[in-house]
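# pasting the sequence and the predicted coordinates here, then a few questions.
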Amino acid sequence: MTTGEDAGRDGGRTAARWAGVGCTAAVAALIVVVPWLLRNRLPDRLATHWSGGAAPDGSMPFRAASLFPAAIWLLVVLAVGLRWRRSWPTRRTWVPTALAPTATILVGAQISVVLANLDRTHWHDARQPTAGIAVTLVLAALTGVVTWRLTVRSAATAPPAPGPELPLADDEQVVWFSRVSNPWLQLLAALTGLLTVGAAVALALGLAAPAALWPMFLGGAVVSVATALCSSVRAKVSETGLDVAFGPFGRPTRRWAPAAIESARAEQRLPSQVGGWGYRLSGLGTTVMLRAGDCLVIRPRGRRTDFAVSVDDAERGAALLNALRARQRP
C-alpha cells in the first residue's frame, strides 16, 4: 500500500527530475542562441583557441562553434546524471555541484568567444578574451560553492536515531582500531610521484626548457601528495574520542572528543553517493571513501551534516563511541 509520505516523496523526485531536464535544456539553448543573436556581426569562422598569446591559433565554422559546446554539455550531463548501474542510488547529491560550475564555464566560454570575434572581419583579428576567461572562472568557483551549500542544506536531516551502544563499566579501558587502504589510489600516487621525480631530474640536468618542466613537476607533486594522503586511513576510538589519521604516516589527523559527537552509527555508502573516491564533500557531508560498504558515520555536535569514513567493523566502532559518550554524560 502506498502511503501519503511515499507519494509525496515520489512526486518530489519527479519534480526534481523534470527540473533537471529543464535546466539542461536551458543551458544548451543558451549556448547555441548566444552566437546566433549576433550572427550579422560575426565572421564566417570564429576564433576559438588561443595558446597564450593575444592572437588566436584555432578556429571553427560558425555553425560548429555554436553547436559544439552545447554537445559537450549534453554529453557531460549524460555521463554524470544517468544511473549507469542499478546499484547506484537514485539521489546523488554531488551531481548538482559538479554540473553547475560546468554549465557556468561552458556558457561563459561561449560568451567570451563571441565577444572576442564581435565586429571582426576575419577570425585572425580576434584577440584573447583574458578578462572573460578570468570572470568565467571566478563565477564557476562561486557557482560551485553556492550549489554545494544549497545541496548540503537541502540534504541536511534531523539528528539521526541513537546508534548501537556497548555496555561499559565505569573504570573499563577500551580501544578500537580499523585501517583501510585503496591500492588504486596508492598506485596513482606512486606513478605521479615517479613523474615528479623525472621532471626534477630533467630540470636539474637541463634536458628541457624549464617552462615545460615546471608545470609537470608542480602538478605531479601536488597530485602525488594529495592522492597519497587520501589512499589510506586509520580510525581509532578510545577514551579520548575518535581519531582519523590519513596517509602512510598518519598525518594529518582529525579528532573529536566524545562530548563533541552528537551520535555515531554504521551506514552503507557507495562512491556514487558521494562523488567518487578519496576525501569527498557532498550533500551527505564529508566522506572519506576508500571502498564501498560499511562506513563509520558521526554527527559532530552543532553540525547539520555528518563525517563518515569507510572502515571495517564500523558498527563496533560506532557502538563504542556511543558508550563513551554515555559514560561521560553528566
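Yep, it's here.
# going forward, measure contacts and count neighbours with C-alpha atoms only.
Noted.
# the closest residue to Pro101 other than its chain neighbours: neighbour count?
Closest residue to Pro101 apart from its sequence neighbours, by CA to CA, 6 or more residues apart in numbering: Ala140 at 4.5 Å. Neighbour count for Ala140, taken as other CA atoms under 10 Å: 20.
# I'd say Ala140 and Ile105 touch.
Yes: with contacts defined as CA atoms under 8 Å, Ala140 counts as touching Ile105 at a distance of 6.0 Å.
# thinking again about what came up before, helices and strands around the strand or helix carrying the residue nearest to Pro101, which ones?
Element membership for Ala140, per DSSP states H and E: helix 130-155. Judged by 3 or more CA pairs under 8 Å, 6 or more residues apart in numbering; DSSP states H and E, helix 130-155 is in contact with helix 94-117, strand 278-282.
# if you set the cut-off to 6 Å instead, what comes out?
Contacts defined by 3 or more CA pairs under 6 Å, 6 or more residues apart in numbering; DSSP states H and E place helix 130-155 against helix 94-117.
# what residues does Thr48 make contact with?
Under the criterion of CA atoms under 6 Å, 6 or more residues apart in numbering, the neighbours of Thr48 are 58-59.
# A further structure is provided below for comparison with the first:
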Amino acid sequence: MTHPHRTSDTGVRARFLLATAAWTVLVAAVLVAVPLAFAGRLPDPVASHWGPSGQPDRSMPPAALTLFALVWAVVAGTSLVGLARTRGEIRRATRVWFAAGLGWTGAFLIGVQAVTVAANLGRDDWSRAASPSWEIVVVVGVAFAVGALGRFAGRLGPDDAPPERERPGPLIDLDTRKRPVWVSTATAPWAVGLGVVAFAAALSFAAAALWGLAPAGWSTALPLALAAVIGLAVSSVSVRIAPEGLTMAFGPLRWPSRTVRLDRIERAWVEWRSPVQVGGWGVRGLPGRATVMIRGGDCLVVRYTSGGQLAVSVDDAETGAALLNALAARRTA
C-alpha cells in the first residue's frame, strides 16, 4: 500500500538528516575553534577539575581541551550514521528524541568547555584558575533549552503511519492434530565479549583483594561483576511461541524469562528497527511499549489486546509472527 505521506516524508527525512549533520559540524567546529582562539591566554597546563572546596585540583595540557570535539565526534557521528542507515522514513518519535539528545549534548559540551576556558583565561598558573559557580547552572539550563528546541524541531513534518496499519500480519494454516512450537534466537557477539571481559576483570580484582595485593580491589570488582551480569543478560534473547503464548528468555542461561499469554495477544507482524530508533541496545522503552533490542534488523512485534506493544529483535521473525497470528485466530474462532 502506498502511504499518502510517502513523498513528503522522504523530504522530511532528507531535511532532518541534513539539519542534524549541520548541527554536528557546527558544534565540532566550535569545540575546536575556542581552545585554539584563546591558546595564547591560557596557562600550560590548564585547570581541568575543581574539588569540593571550589579550588582546582587537577590539570591537563591546553591541547586536551580539544578532546571535547573528539567526544562529540564519536557520540554524534556514530548516532548520525546509525540514523542514516535506518530504512524508510524516520518516525516523528525518533526525530523528537534524537534531536533533543543531540541538542542537549552539543550545548552541554560547548558550555562545559567555555566555562573551563573562562576559568583559566589570563591566569599564569592553573592552580590560580577561577572557581566556577553560577556558570554551571547556566550551562545546564542552556543545554536543556537547546534540547527543548531540538525536540520541537523534531516534531516538524508529517509522521509516517504505524506499520501495523499499512499491512496485515502474516498468517499460516495449522494442523489441529499437532502442537505447533517455534523457537528462535538473536545474539550480540560484542555484548557477550564485553560481558566475559568484564567478568574476567572482576575476578582479577577480587583475587588481588583476597591476596592483599590490592586492598581496594573489591570496590572495582563489584561494579565490574554487576556490569558483566547485565551485559551477559542482554547479550542474547530466545523466543518460544506455543499455544500457551510467547516466552522470552535472556542471556546464555536463558534467565530471566517472561511469558505473554496467548489471550493477551491480538496479533503480530514484522517491523525493521535499529538501536538508534529505540534508544540503544537492551530493553528499551516503557512497559506496554517496549523493544528488546539485541541487534538491528527485523523484529517480531506483538500487539496486546490492551493496545500496548512488545517488539523483539529475533531471527526468522516472519515465521514467528505467522504462527502467533494463526494461534490467535484459532483461539477466537
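That came through, no problem. Just so we're clear, the structure is a prediction, and the values are computed from it rather than from any experiment.
# list the buried ones in the helix holding Ala140 of structure 1?
Within helix 130-155 of structure 1, the residues that count as buried by 16 or more other CA atoms under 10 Å are 132-133, 136-137, 139-141, 143-144, 147-148, 151-152.
# and for stretch 69-81 of structure 1?
For stretch 69-81 of structure 1, burial by neighbour count (16+ other CA under 10 Å) applies to 69-70, 73, 77, 80-81.
# mean deviation (superposed) between it and structure 2, please.
Superposing on structure 2 and averaging over aligned pairs (mean CA distance after the TM-score superposition for structure 1), stretch 69-81 of structure 1 comes out at 3.9 Å.
# biggest helix in structure 1 by residues?
Longest helix in structure 1 by number of residues (criterion: DSSP state H): helix 4-37.
# can you give me how far that one is from the chain middle?
Distance of helix 4-37 of structure 1 from its chain centroid, counting by CA atoms, centre = their mean, to the nearest Å, is 21 Å.
# so what does it touch, helix or strand wise?
If contacts are counted by 3+ CA pairs under 6 Å, 6+ apart, helix 4-37 of structure 1 sits against helix 62-81.
# next, the angle helix 62-81 makes with the longest helix of structure 1.
160 degrees (axes from the mean of the first three to the mean of the last three CA atoms, to 10 degrees).
# check which residues of helix 4-37 of structure 1 are buried.
The neighbour-count check on helix 4-37 of structure 1 (16+ other CA under 10 Å) flags 24, 27-28, 31-32, 35 as buried.
# how about the strands in the stretch 201-330 of structure 1?
Taking DSSP state E, counting those that start in this stretch as the criterion, the stretch 201-330 of structure 1 contains strands spanning 232-238, 241-246, 253-256, 261-269, 278-282, 285-289, 293-300, 306-309.
# so which of those strands comes closest to Asp119 of structure 1?
Closest approach to Asp119 of structure 1 among the strands of the stretch 201-330 of structure 1 (CA to CA): strand 278-282, 43.9 Å.
# how much does stretch 195-203 of structure 2 stray from structure 1?
With mean CA distance after the TM-score superposition for structure 1, stretch 195-203 of structure 2 averages 1.3 Å from its match.
# other residues contacting that stretch?
For stretch 195-203 of structure 2, using CA under 6 Å, 6+ apart, the contacting residues are 221, 224-225, 228, 231-232.
# on that earlier part again, specify which member of the buried residues of stretch 69-81 of structure 1 is nearest to Leu185 of structure 1.
Nearest to Leu185 of structure 1 among the buried residues of stretch 69-81 of structure 1, with distances taken as CA to CA, is Val80, at 21.4 Å.
# the closest residue in space to that closest one that isn't next to it in sequence and Arg254 of structure 1: what is the separation?
By the measure of CA to CA, 6+ apart, the closest residue to Val80 of structure 1 outside its immediate chain neighbours is Val95, 6.8 Å from it. For Val95 of structure 1, the distance to Arg254 of structure 1 equals 27 Å [CA to CA, to the nearest Å].
# higher neighbour count, those two?
Val95 (21 against 11).
# in contact with the aligned partner of Ala129 of structure 2 in structure 1, which residues?
Taking TM-score structural alignment, the alignment pairs Ala129 of structure 2 with Ala126 from structure 1. With contact set as CA under 6 Å, 6+ apart, Ala126 of structure 1 has these partners: 116-117.
# spit out the contact partners of Phe177 of structure 1.
Counting by CA under 6 Å, 6+ apart, Phe177 of structure 1 touches 235-236.
# tell me how far it lies from Val145 of structure 1.
Look at Phe177 of structure 1 and Val145 of structure 1: by CA to CA, they are 35 Å apart.
# repeat for Phe246 of structure 1
25 Å.
# swap in Thr287 of structure 1?
For Thr287 of structure 1 relative to Val145 of structure 1 (CA to CA), the value is 17 Å.
# also Gly278 of structure 1?
To Val145 of structure 1, Gly278 of structure 1 is 19 Å away according to CA to CA.
# re earlier: what's the closest of the buried residues of stretch 69-81 of structure 1 to Asn182 of structure 1?
Proximity of those to Asn182 of structure 1 (CA to CA) peaks at Val80, which lies at 23.1 Å.
# okay, the buried residues of helix 130-155 of structure 1 in CSV with distance to Leu242 of structure 1 next?
What follows is these, written out as CSV (distance: CA to CA, whole Å):
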residue, distance to Leu242 of structure 1
Gly132, 47
Ile133, 44
Thr136, 41
Leu137, 38
Leu139, 38
Ala140, 36
Ala141, 33
Thr143, 34
Gly144, 31
Thr147, 30
Trp148, 26
Thr151, 27
Val152, 24
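# burial count for the closest residue to Gly132 of structure 1 other than its chain neighbours?
Leaving aside its sequence neighbours, Gly132 of structure 1 sits nearest to Ser112 (CA to CA, 6+ apart; 5.3 Å). Per other CA under 10 Å, the neighbour tally for Ser112 of structure 1 reads 21.
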